[in-house]
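[1] A predicted structure for the sequence below; I have some questions about it.
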Amino acid sequence: MRIVHPILVLFADQAFFALAKIKPFAIQEQAIPNVINGFCNIGGAPPEAHLDNATFTGICEGGAARFLGIPYAEPPTGDRRLRLPDPLPPYEGNYDARKFGPSCPQQRMLLPRGLNTRLEKDVSDIFAKLYEKITVDNEDCLTINVFTPEDATNTSNLPVVVWIFGGGFEIGGTALYDGAVIVTRSIKMGEPIIFVSMNYRICLAAFGFLPGKEVKNAKIGNLGLQDQRLALKWVQKYISAFGGDPSKVTIWGESAGAISVALHMLVNKGDQEGLFRGAIMQSGGPIPVGDIENGQQYYDALVKNAACDNSPDTLECLRNVPYAKFKYAMDLSPNFFAYQGLALAWLPRVDGIFLTEPPQYAVLRGHVSNVPMITGMNAHFIVGNCDDEGSLFSLSSLNVTTTTELGQYLNSFMLPTAPKNQVDLLLQYYPEDVTAGCPFDTGPLNNLSVQYKRIAAIQGDIVFHGPRRLLLKYQANKQNSWAFVHKRGKFLPFIGAAHGTDLLDSFGGGKLADYVIYFTRNLDPNGDLEEISWPQYDLRDPKALIFQEFGLVVEDDNYRIDPLEFVANLSLLHPI
């Protein structure tokens, strides 16, 4: 029997869709029928959308009218590096909107070391091909894409889902996600929607999440989130021209995208400014981060590696350093497969302007979007996780082999300000018992090293499962909410139902896409689904929808109650 090596699925949330771009799910090979009075009209002319005084020419492909690569902000280049995004003046002239715009600059990925040297090289080569040939990057990258049903018109008033891609705030781009998959599925269900996606500045290559006191003093923190916010405002202004209803917008993301969705629910003390009425979070929530100065070491290292350390104004130096030199300095920084795991270098952090308080404190204080968009209607949300969130990010720490070393590891990265007695207590909640570790429910299997499954459980719970449970605990009695746990992929050696595996159920033809479509349409994920009804989350009897290997079930949401409660409290005291 052939065994699938875990390294081959490390990039499930990115490489899968990049490979699919060659022939996106074969759906693009279908003949596109002529439609009267829609964007894809009977004459066979390309679809057009009119914004301000401009005409945008798209393409009918994959069962949808596609308008791609539309600029939504001034290019963050030249003197606009390290600046807040600037909205564009009114559009003028003619625009070719038939191709995706370039992705924002990507951080170089170094795979976990020590698993298989030859395999690491092979996968690294594949990864390089995907991101050099398919996800072409450029600093001029702030573009937005709109996918509409082929028969839609500018008066259709369809609900809209806005996708925010993931990638650890280090990699990713909209070209990896074919929105036509969601749009055509919605049409077949009789619940048509519009799909929107945007590129935003990630990592620091385009200065999306640069930390440090210099950034805080300059009031330019979290530029990637600021980009997303501007894109959401663009949707409000222009989506009607594509047949969308700006009062019926749902924001949807995975991983870094889901964290972004959660943070948009928390800014302005929960006032979403009329930008959305629903939120869907796959593998991400109110991440336990603290002040932006917590990342000072990464800013200092970047400045040094970019040869800006002798400059009297290091920010100004970074604005003007040649891009190739800056990219080199960025690539020396740790990525999400580095030894430190999920204590990521480039994260959203509290900057005092966009994020004014730690996300988990905002949840406790009730600063979460629930402002009625329509009288008597609050913002609703869906939040869920893959069961084995921490496995992928623990493959580089296999040399941690004792409880003492694990405590030191946590103190060095995930919990640098926690006293030893609190870390020791944490380890009591996560005992040295491989049958209790991650991948969960796999008994003694999948333990790559003595502490691997233990580390994976802790990391996944602190960054993913704990925030999900915290959000539900404090918001489910205020907003209509639904929870899920994705357990498909348990057969994958060493990583199980790992981070990103749920994307196959979103963009790969799975049932999660149906729930997303129904929720976007009706603020309720239930519709004419045959399999099972998804109960609303009730704190008196909390239930979660479980995506099993085959089929769906509803179960009590009571796994690891005490450990998750403890890590949530610990994260409040010691954010990353």
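    Nice, thanks for sending it over.

[2] going forward, measure contacts and count neighbours with C-alpha atoms only.
    OK.

[3] which residues are contacting the helix or strand hosting residue 324?
    Take DSSP states H and E as the rule and residue 324 turns out to sit in helix 323-331. Where contact means Cα atoms under 8 Å, 6 or more residues apart in numbering, the residues beyond helix 323-331 that reach it are 107, 108, 204, 205, 302, 305, 306, 318.

[4] Quick check: of the residues you listed, which lies closest to residue 175?
    For those, the closest approach to residue 175 (Cα to Cα) belongs to residue 107, at 16.5 Å.

[5] Now find how far off-centre the host helix or strand of residue 483 is within its chain.
    Residue 483 belongs to strand 481-486 when assigned by DSSP H and E. Going by Cα atoms, centre = their mean, to the nearest Å, the spacing between the C-alpha centre of strand 481-486 and its chain's C-alpha centre is 16 Å.

[6] what's downstream of it, the next helix or strand?
    For strand 481-486, the succeeding helix or strand toward the C-terminus, using DSSP H and E, is helix 504-507.

[7] downstream neighbour of that following helix in the secondary structure list?
    Criterion used, DSSP H and E; the element after helix 504-507 is helix 511-522.

[8] Can you list the helices and strands that that following helix packs against?
    Applying 3 or more Cα pairs under 8 Å, 6 or more residues apart in numbering; DSSP states H and E, one finds that helix 511-522 makes contact with strand 158-164, helix 179-188, strand 244-254, helix 504-507.

[9] what's the helix ranked longest in the chain in contact with?
    In the chain, taking DSSP state H as the definition, the longest helix is helix 223-238. Contacts made with helix 223-238 from outside it, assessed by Cα under 8 Å, 6+ apart, are listed as 51, 72-73, 82-85, 87, 142, 144, 198-202, 207-209, 246-247, 260, 264, 275, 348, 354.

[10] for comparison:
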Amino acid sequence: MSITARSMGLKLSTKATLLGTSIMWQLLLALQALASPVATTTASTVNLGYAQYQGSVDTATNITSFLGIRYAAPPLGALRWAAPQPPSTASGVQQAITEPNACYQALVGNSSTNPFESTSMKKRAVSQSEDCLFLNVYTPGSEVVATPAGGLPVVVWIHGGGYIEGAASTFNGADLIKESNYGVVTVLVQYRLGLFGFLSGEAVKQGGALNAGILDQNYALQWVQAYISNFGGDPTKVTIWGESAGAGSVIQHLVAHGGNTQPPLFSAAMTSSTFLPPQYNYNDRIPEMLYSEVVNGTNCTSSSDTLSCLRAADVSTLQTLNYNINIDGFFGTFVFVAVVDGTFIVERPTVTINRGRLNGNYLLAITNSHEGNIFVDQSTTLDVADYVKTLFPTFGPAQVAGAVAMYQNQGSNVNQANLVMGDSIFVCPTYYLLLAFGERAWKGEFAIPAGLHGSDIAYYFTSYQNGPAYNNSQFITAFSNSFMAMAMSNTPDDRYAPGDITPSWRPWQQGLEEMMFNETSAGVPDVYTFKTDMNVLERCAYWRNVSVYSAQ
């Protein structure tokens, strides 16, 4: 039995802007390889016990980078679909001056029909590797001073990409250091993606590790606790931050172990465009069917131990499957995503969130004004009922009817689909978190036209792609400083930089107040407080009430 487009039910990005930036991401890597090197000098060496790393200093910015630090053993052979393991001891000094291998990448779904009817096995030349469990560390200044006590706040960035694409090399952690007035240490984390990081099913539960990509991130957070003081960072002042699937990853760490990870791995969390697609139990129908699809594609069906057979499979065969299964997914969807594994993620995220007990003490949450648009075929003729059934295959007639009632007066079919996607997967999960954190949470909205998903990234990673389209220094300062203030002071309301035009910013539950980041028609920064739209909250109450059916 094949998985129909309707039964796949996930849904996420399409053509350009981060989550669906597969092709742009590949071009970026190529351009980075051709780019002229910046003026650098040798940095001091950091001894981590298992290895010594020597980074480089950008003499123009006076920021030191350590690129490609191995935080876990290569997940090869028997370690495929296994929990991350400690890296081996390396002799000599390792030069941390080049970007690490990216994890194997895949493309967003682009099919309007059954994603598993295609028999083609497209293959592409890739510059990725299974040996990809690395992280990049950036520190202010030309000398790295270990700080056994105290140190600078630490920002750990988890990249987005729908859990199937993305890499540390796409971002420059020095951007955040400059925006913080050299007040933070930044860490950019890579993790296993797609089929390699998110293969599920009973066989993986019994013989390996579910949510391997999320466990990689968790292992990297443990690495930060153990080693960041060697780079001048304070392990008691760690903020985790991600965009899209990176923000979805932040949710996984907030709810990990039922919201009670011990010892704590971070003190604050920031979500940019929270991503919470259906998160099925690891042995539900769809994860098991995906596992069967991989087994069939590797000729492992006759094996008495299919997982061992998959571990012995050639990586190019697996990557071809990874590519095809994802690109043949329903338009805009990401097929391999996190599941409820019963150990690290013990229940559906909304259940843990609703309990109000989460890891971390503070939350800054930002959404974009038009989150759903790039994940919807803008020429779709699906009515809202068909669209909802496609997105949430476990909905019954009553849940579909409820959604139709919420959106049927919201314009065209396309506009209704845009809102369904934006609300259910991005916006409403953000409000669930805000409710759980109470007085310790702040909410903002990025609306620089057209306010699409991913268009905010260049306003904090200012060297990302071609930089911010609205290149206004006042706006960039106001927007980016909010994140860095949160990381340094546990509130975005700290005006630490001169020229910050952001008004006083109260926690969200104090009057449902949010901060708008926009521009006027005359091109002047427009940053102001506003009240949350009650219509949005009403729609979110619906999605929250049916979360058991949406598998969120």
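    The structure has been received and is ready for your questions. Worth saying up front: this structure is predicted, and the values here are computed from it rather than measured.

[11] hmm, back to that, could you save the contacts of helix 323-331 of structure 1 as a markdown table and add columns showing distance to residue 252 of structure 1 and neighbour count?
    Below are those laid out as a markdown table (distance: Cα to Cα, whole Å; neighbours: other Cα atoms under 10 Å):
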| residue | distance to residue 252 of structure 1 | neighbour count |
| --- | --- | --- |
| 107 | 23 | 22 |
| 108 | 26 | 20 |
| 204 | 23 | 28 |
| 205 | 24 | 25 |
| 302 | 32 | 24 |
| 305 | 36 | 18 |
| 306 | 35 | 22 |
| 318 | 33 | 22 |
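
[12] taking those residues one by one, which sit in helices?
    Judged by DSSP H, helices contain the following of the contacts of helix 323-331 of structure 1: 302, 305, 318.

[13] Which one of those residues is nearest to residue 452 of structure 1?
    Closest approach between those and residue 452 of structure 1, by Cα to Cα: residue 302, at 30.4 Å.

[14] so the residue positioned nearest the centre of structure 1 is in which element?
    Averaging the C-alpha coordinates of structure 1 gives a centre point, and the residue nearest to it by Cα atoms, centre = their mean is residue 257 (2.0 Å). Here residue 257 of structure 1 is covered by helix 256-266, with elements defined by DSSP H and E.

[15] Where does that helix end up in structure 2?
    Using TM-score structural alignment, helix 256-266 of structure 1 lines up with residues 245-255 of structure 2.

[16] What are the contacting residues of the matching stretch?
    Applying Cα under 8 Å, 6+ apart, the external contacts of stretch 245-255 of structure 2 come out as 19, 157-163, 214, 218, 240-242, 259, 269-276, 345, 349, 352-353, 358-360.

[17] Next: stretch 153-168 of structure 1.
    Among residues not part of stretch 153-168 of structure 1, those counted as contacts by Cα under 8 Å, 6+ apart are 13-14, 37-39, 172-174, 192-198, 240-246, 248-258, 260-261, 336, 344, 520-521.

[18] are any of the residues you listed buried, and which?
    Taking 16 or more other Cα atoms under 10 Å as the criterion, what is buried in the contacts of stretch 153-168 of structure 1 is 13-14, 38-39, 172-174, 192-198, 240-246, 248-258, 260-261, 336, 344, 520-521.

[19] Which parts of the stretch 1-150 of structure 1 are helices?
    Under the criterion DSSP state H, counting those that start in this stretch, the stretch 1-150 of structure 1 contains helices at 15-20, 117-129.

[20] most tightly surrounded among the ones you listed?
    Mean neighbour counts were compared across the helices of the stretch 1-150 of structure 1 using mean count of other Cα atoms under 10 Å; the top stretch is helix 15-20, at a mean of 20.

[21] and that one, how far from structure 2 on average?
    With both structures laid over each other, helix 15-20 of structure 1 and its partner residues in structure 2 are 6.6 Å apart on average (mean Cα distance after the TM-score superposition for structure 1).
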